[in-house]
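In: Predicted model and sequence below, questions to follow.
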Amino acid sequence: MKHRIPALAALAAAFAVLPSIASAHTGVGDTSGFLHGMEHPVTGLDHILAMVTVGILAYQIGGRALWLVPLTFVVVMAFGGALGVFGIAVPFVELGIALSVIVLGAVVALGVKAPTAVAMALVGFFAIFHGHAHGVEMPENAGGIAYGLGFMLATAALHIAGLGLGYLIARFGDRYSPAAVRFAGGMVAVAGVGLLTGLI
């Protein structure tokens, strides 16, 4: 699996630029919904940081976590998105999103080797807030299912980019990669504090 990470990361980068390319086309319904859905996760720093960090965390844990942790985030996020679309309130959404960046960054920085199930529970909890934000911000003229598929695909691409970043950091070797991981996770956590305080 790990030898495929660089190719998957390149694919993720391609997916990440699709919304900006596709936004030149206008439309309503399913077309508009899918494009808006893909665009939403990649236009907010908070979403990008959290979702890429989920990928790094999954790589750190390894094994089944490589796919179970990102998959959990995407599935639970879709549930949170449905809550937002149907107007079901979730308290402290913005706080939850900011805390997700701080906590996930700190977990990566500290090199916490949590069991896969614990990591799944952690990212699933935060995914509800991210999904709800996506759902609430769905354009009125967008197709709901297509919009959901769009933000799920974009999120998966960001997770794959995080897996790729984790792979690249690991290539620094035993001497340098731990420091690189601590630095990356620490910077994410600091950015999360900036988001929480409104400085970013």
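Out: Good, I have the coordinates.
In: can we go C-alpha only for contacts and neighbour counts from here?
Out: Fine.
In: Please enumerate the helices of the chain.
Out: Across the chain, reading from the start of the chain, the helices by DSSP state H fall at 5-22, 29-39, 45-61, 65-85, 93-109, 116-136, 144-170, 177-197.
In: Okay, one more to line up with it:
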Amino acid sequence: MKFHKKLIAALVLMVPVLANAHAGHGDTNGFVSGFVHPMFGLDHLLALLALGFWVALSQRAVRLAAPMLVVIAMLVGASLGVLGFSFAGVEWGIAASVILSGLAVTLRLPVTHLAALLPMIGFALCHGLAHGMEVPAGASTVGFFAGFAVAAFLIMMSGMLVARGAVLLKAKHIHLWLGLIVTLLGGAMLGLG
């Protein structure tokens, strides 16, 4: 079996364990809990990495604004979650964001202006809502929000760095493999949800 098939198989086997970051992490420190939430939630991690990868090859204005717009949308969603707003499709929205960000990478959809990010900003609201509904009991809400905002920003920047590195290394098909893996895992999450 070729390496890429083994990698895909390993990643698919991890989905049931990592797909849902919303079970808590046993730490009541707000910042730490918020920081690890997107790091260990495969749904959040994949969507943010792929989104960073996708916008990395865009116009400068998009590259500069996208990470902040996504983090702001997540903070708005989290605030709504803390205030008690919810909807039945939040997990579906998160899984859909993974699928669509993976497809955007795979197809190299152009991001020529910020309006192209509107669907992803909407999905960032879903990610934020999930964060807001899962603030650990006894944790500082402000600390939790700060933690996940910093982590989300760093994950997106990591995706952007991988994309820029791929360009420098002339790795022509990395977008295809990364996008397909993210899309397939998003589909698995949707099927498991």
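Out: Sure thing, it's come through. Remember, predicted model here, so these are calculated numbers, not experimental data.
In: one step back: which one of the helices of structure 1 has the most crowded surroundings?
Out: Ranked by average neighbour count under the criterion mean count of other Cα atoms under 10 Å, the helices of structure 1 are headed by helix 45-61 at a mean of 26.
In: show me the contacts for the aligned residue in structure 2 for residue 144 of structure 1.
Out: Under the alignment defined by TM-score structural alignment, residue 144 of structure 1 is paired with residue 141 of structure 2. Taking Cα atoms under 8 Å, 6 or more residues apart in numbering, we find residue 141 of structure 2 in contact with 30, 135.
In: can we see that at 10 Å?
Out: Under the criterion of Cα atoms under 10 Å, 6 or more residues apart in numbering, the neighbours of residue 141 of structure 2 are 29-31, 34, 78-79, 82, 132, 135, 147.
In: out of the residues you listed, what pair is the most spread apart?
Out: Spanning the widest gap among the contacts of residue 141 of structure 2 are 29 and 79, at 18.3 Å by Cα to Cα.
In: Quick check: closest non-adjacent residue to the counterpart of residue 71 of structure 1 in structure 2.
Out: The alignment partner of residue 71 of structure 1 in structure 2, by TM-score structural alignment, is residue 68. Counting by Cα to Cα, 6 or more residues apart in numbering, residue 153 is the residue found nearest to residue 68 of structure 2 once chain neighbours are left out, at 7.4 Å.
In: Would you agree the one you found is in contact with residue 65?
Out: No: in this structure residue 153 of structure 2 lies outside contact range of residue 65 using Cα atoms under 10 Å: 11.4 Å.
In: anything in contact with each of these two?
Out: Between them, residue 153 of structure 2 and residue 65 have no joint contacts when contacts are counted by Cα under 10 Å, 6+ apart.
In: thinking again about what came up before, and which of the contacts of residue 141 of structure 2 is nearest residue 8 of structure 2?
Out: So of those, ranked by how close each gets to residue 8 of structure 2 (Cα to Cα), first place is residue 34, at 28.4 Å.
In: Give me the aligned partner of the closest one over in structure 1.
Out: Per TM-score structural alignment, residue 34 of structure 2 is aligned with residue 37.
In: That match is in contact with residue 154, isn't it?
Out: Yes: taking Cα under 10 Å as the contact criterion, residue 37 of structure 1 and residue 154 are neighbours in contact, 7.8 Å apart.
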